[in-house]
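1. can't give you the sequence, but here's the structure:
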């Protein structure tokens, strides 16, 4: 397996609007991020990932870019970015940018020109189609943000395609001029000195020829049309060209957002012999609590299902491609509320999830606030929500006459604003995030959950993350070890062995609030294990043949050289 810096790194994702406000306007900004770099360095972070900071009208919080070469004025100026990049590098960290090239804002100069006339040279920068024979939309594809993917434009009497918001028209990657302009822009940022890109919705840049109807609109496992605008072969043709002409010329980290794939499809993106991307974000584990009705159809999840999904990704990519490890990001609910217990066992379950994430093979991503156990928020009224996806969902359900209390409950559980409430720095006014009125309401639990308190507590979630990150830097087995699942069918305990060269780890995780007994499998013969980390006080020399685990208990042992191997699935 090739060793490289981006495999050995821990990444910290910043949602700039909500991280730290320096000027009191209620919106996080680049000088605010700069003021917290020492905090991130202390945590042990290697790479900072910034969500979009480009000029944008903010229809989708910066994921609708109107100028790739300018900084959103709310965040600062290009001088602020240059200073931030310099200071990140001065601390031995790296910085990657979030980039959206599946679509732009409808306020981008390209689109303004494209919609101005059917004959304009930039008309073909976007995807335009006449009405269907019946006078309606060109096909039955559904947007990720509800409704049709097609928006009628009166100026030229045609429809343009938007997989997301109607203010996010899709670029036409079939046009060589679009590709050349995107490549040029990416080189501009890389020449400025950034260390790579997280590329948003990259698996959608290729669409089916002819834009046919989806023949199975009744299948709600995906949006209608999804199979016709996701993970098509032409996506890989474009990524190989992008790698050949741009990525390969720099020592950078690249990660793509790719929904709807399994490990086999992922290897088309990340196989080290295919020269496309370093890693991708997969979503299979993020759908584990979704029913047939999709993300808003919240259902109980099971640990055997999680084991099956994560084990598949760990084993099928090992030695071929690389995993991106995450439970939280700007689009997902807070993990401690979703997969843990954010009430009775808040700290224990937050530490358990951290242990799980940082003891798998792949690059761990920490989302802002995760390291202090920030939780979901439940606003009383839809008027307090800002997220376009949630607002569209609510509007759609209102029109259907749904029980609005139930609709709001689904948004409480799965809405993206859960991840976007301001970072909780202290228990002072506005949690230390701003001296003004924040752009979105705070989670009221900032009095009890905040950075300042956790820095002072040696047993805090923050200090637990810090120790995990240190261990990952100390022992290569955390990064490069293979993965062997044990106790495959246990409904409450997730346990596995990691082995690399002469190092072996045993990871034991009790994912629930009960007290099951861990039995060491007969195939593992262990003497004198070394306890590296645990989220409960444990005697270091304690026998591990049989352990009654505490609620949400996590332990990681370093085993003597060359213990007998476990076979995956052995119980």
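-> Sure, I can see it. The model shown is predicted, which means the values in this text are computed figures rather than measured ones.
2. can we go C-alpha only for contacts and neighbour counts from here?
-> Fine.
3. pull out the buried residues from the lengthiest helix in the chain.
-> Secondary structure of the chain per DSSP state H: the longest helix is helix 176-192. Using 16 or more other C-alpha atoms under 10 Å as the test for burial, helix 176-192 gives 178-179, 182-183, 186-187, 189-190.
4. put this next to the first one:
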């Protein structure tokens, strides 16, 4: 799926060429836009060197065993070590056998990564999303992991391969290169949870501008289990996470990356709300209402702005093409239009993945022409966010009614303005009384009409199913 890179200074011919990248950057610049690239340097294609090689162990029966019991990240039943007949050694490959992990303790590896950074920055790229960047430093003794999955030899070893002893040294070396340019960086760091470690990474002395924290995306996972396990949740869980992450960055000088979808998880409307035909648009707009009023930098995953939902459960697993999807479900190609294959490719070319069957109704072209569409609502809300950036991007944060299990509400405020966001995470009509002493001057944005709210403002807010509203206070 493109994460086993063999040449970091070229483009796979199936996607175009370096000339196409230059044209893309030039056209983006004309539109006052910039291009961030995905930097995948924890692992490379198996066509390169500079990896972790170990002889392995022999058990009491004389059977050959991997160097330790770490399992793969994408398949916990298999060892993270791959046997190589030619060298008669194992190499570490946390994700798949075709993606061996680079040994960042080798200075030649780090020098090569720095060359990659300069190559793309010199072409006009503005920065990087750094793939699993918290994995680049491993504990060099490679100890066995604790047994947390019963009944099998292989175990998650993230305590030893994530947030390792030299991580910040390596990140600061990269930052020294990046500081030669005007750049932006966001790190994918799925195993960073400690507040001190977060601020060490994205605080005033940190090496990255922001990181993707997976607290919301892990909210409905069974504690201690994989992301495919399910744990019941309610609005109190979401509020607790927002309260922690928002206040952490405000109080300690860090910065948030705001996101509710990515390529590794379900669609947010299917996961956190209601993707039925009856409530789909309302639920998608409600999620947008909450997202655009959180502090930090907003990230929107392709199709989220359309209200794209999970694909039907009756599809065969054969429709899923990437490594992880052979065991679990994932997302679909972008639905651009009602043309064959949703405009993702020409009609005579089969897309790499099947397009969701709802694409004739849910696509960019149709929603651009509809002022009431999810896409139009996202555009309106993002414009409102920019107009009041001192509040929504940089302002203070206060959770309202933290014990309510159905409503996620909070106040955002600056020296000159104050707004309240109220979102109903149920399909029920509710009467919410969590404003306390706050008085709403006017409800200004919502995914339903606002007349009924503004005609009789008061301490009781009547919320319709999956409603999201923003009020000036």
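-> Yep, it's here. Predicted model only: the values in this text are computed from it and were never measured.
5. after superposition, what is the TM-score?
-> The TM-score (TM-score structural alignment, normalised by the length of structure 2) is 0.93; 455 aligned residues with a C-alpha RMSD of 1.7 Å.
6. so what's the counterpart of residue 303 of structure 1 in structure 2 up against?
-> Applying TM-score structural alignment, one finds that residue 303 of structure 1 aligns to residue 235 in structure 2. Neighbouring residues of residue 235 of structure 2 by C-alpha atoms under 8 Å, 6 or more residues apart in numbering: 404-408, 425.
7. now with 6 Å?
-> 405-408 (C-alpha atoms under 6 Å, 6 or more residues apart in numbering).
8. and which of the residues you listed is nearest residue 98 of structure 2?
-> residue 408 (43.1 Å; C-alpha to C-alpha).
9. residues touching that closest one, list them.
-> 235, 423.
10. distance of it from residue 233 of structure 2?
-> 13 Å (C-alpha to C-alpha, to the nearest Å).
11. try residue 378 of structure 2
-> Counting by C-alpha to C-alpha - residue 378 of structure 2 and residue 233 of structure 2 are separated by 26 Å.
12. same question for residue 426 of structure 2.
-> 12 Å.
13. and residue 450 of structure 2, by the same measure?
-> Taken as C-alpha to C-alpha, the span from residue 450 of structure 2 to residue 233 of structure 2 is 29 Å.
14. same question for residue 190 of structure 2.
-> The spacing between residue 190 of structure 2 and residue 233 of structure 2, counted by C-alpha to C-alpha, is 20 Å.
15. between those two, point out the one with more neighbours.
-> residue 190 (19 against 13; other C-alpha atoms under 10 Å).
16. just list the residues touching the more buried one, thanks.
-> residue 214 are the contacts of residue 190 of structure 2 under C-alpha under 6 Å, 6+ apart.
17. residue in structure 1 matching it?
-> Residue 190 of structure 2 maps onto residue 259 in structure 1, by TM-score structural alignment.
18. can you check residue 298 of structure 2 too?
-> Checking TM-score structural alignment: residue 298 of structure 2 goes with residue 364.
19. wait, is that match part of a strand?
-> Yes: checked against DSSP: H, G, I helix; E, B strand; the rest coil, residue 364 of structure 1 lies within a strand.
20. was I right about it contacting residue 325?
-> Yes: with contacts counted by C-alpha atoms under 6 Å, residue 364 of structure 1 reaches residue 325, the gap being 4.6 Å.
21. and the longest helix of structure 1, which stretch of structure 2?
-> Going by TM-score structural alignment: helix 176-192 of structure 1 matches residues 107-123.
22. roughly how far does the match of residue 303 of structure 1 sit from residue 401 of structure 2?
-> Relative to residue 401 of structure 2, and taking C-alpha to C-alpha, residue 235 of structure 2 is found at 10 Å.
23. now do residue 273 of structure 2
-> 20 Å.
24. before we move on, what about residue 46 of structure 2?
-> Taken as C-alpha to C-alpha, the span from residue 46 of structure 2 to residue 401 of structure 2 is 53 Å.
25. and the contacts of residue 235 of structure 2, which is closest to residue 38 of structure 2?
-> Closest to residue 38 of structure 2, out of all of these and judged by C-alpha to C-alpha, is residue 408, at 32.6 Å.
26. tell me how many other residues surround residue 64 of structure 2.
-> With other C-alpha under 10 Å as criterion, residue 64 of structure 2 counts 12.
27. for it, what are its contacts?
-> 57-58.
28. helices of structure 2, start to end?
-> Under DSSP H, structure 2 gives helices at 18-30, 107-123, 158-161, 167-178, 195-202, 235-252, 268-272, 280-291, 364-368, 374-387, 389-392, 451-455.
29. could these be laid out in CSV, adding distance to residue 149 of structure 2?
-> Shown next, in CSV, are those (distance: least, C-alpha to C-alpha, whole Å):
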stretch, distance to residue 149 of structure 2
helix 18-30, 44
helix 107-123, 33
helix 158-161, 13
helix 167-178, 27
helix 195-202, 26
helix 235-252, 26
helix 268-272, 26
helix 280-291, 35
helix 364-368, 43
helix 374-387, 42
helix 389-392, 42
helix 451-455, 51
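30. which one, of these, ends up nearest to residue 59 of structure 2?
-> helix 158-161 (22.5 Å).
31. now that closest one: which residue numbers in structure 1?
-> Per TM-score structural alignment, the counterpart of helix 158-161 of structure 2 in structure 1 is residues 226-229.
32. circling back: gap between the match of residue 190 of structure 2 and residue 364 of structure 1?
-> 18 Å.
33. repeat for residue 415 of structure 1
-> In terms of C-alpha to C-alpha, residue 415 of structure 1 sits 23 Å off from residue 364 of structure 1.
34. the more surrounded of the two?
-> The residue with more neighbours, out of residue 415 of structure 1 and residue 364, is residue 415; 29 against 24, by other C-alpha under 10 Å.
35. neighbours around the residue mapped onto residue 497 of structure 1 from structure 2, how many?
-> Correspondence of residue 497 of structure 1 to structure 2, assessed by TM-score structural alignment: residue 411. Residue 411 of structure 2: 25 surrounding residues under other C-alpha under 10 Å.
36. pretty sure residue 420 is one of the things residue 411 of structure 2 touches, is it not?
-> Yes: the pair residue 411 of structure 2 / residue 420 is scored as a contact, 4.4 Å apart, by C-alpha under 6 Å.
37. what is in contact with the two at once?
-> With C-alpha under 6 Å, 6+ apart, residue 411 of structure 2 and residue 420 have no common neighbours.
38. what does residue 533 of structure 1 correspond to in structure 2?
-> Per TM-score structural alignment, residue 533 of structure 1 is aligned with residue 445.
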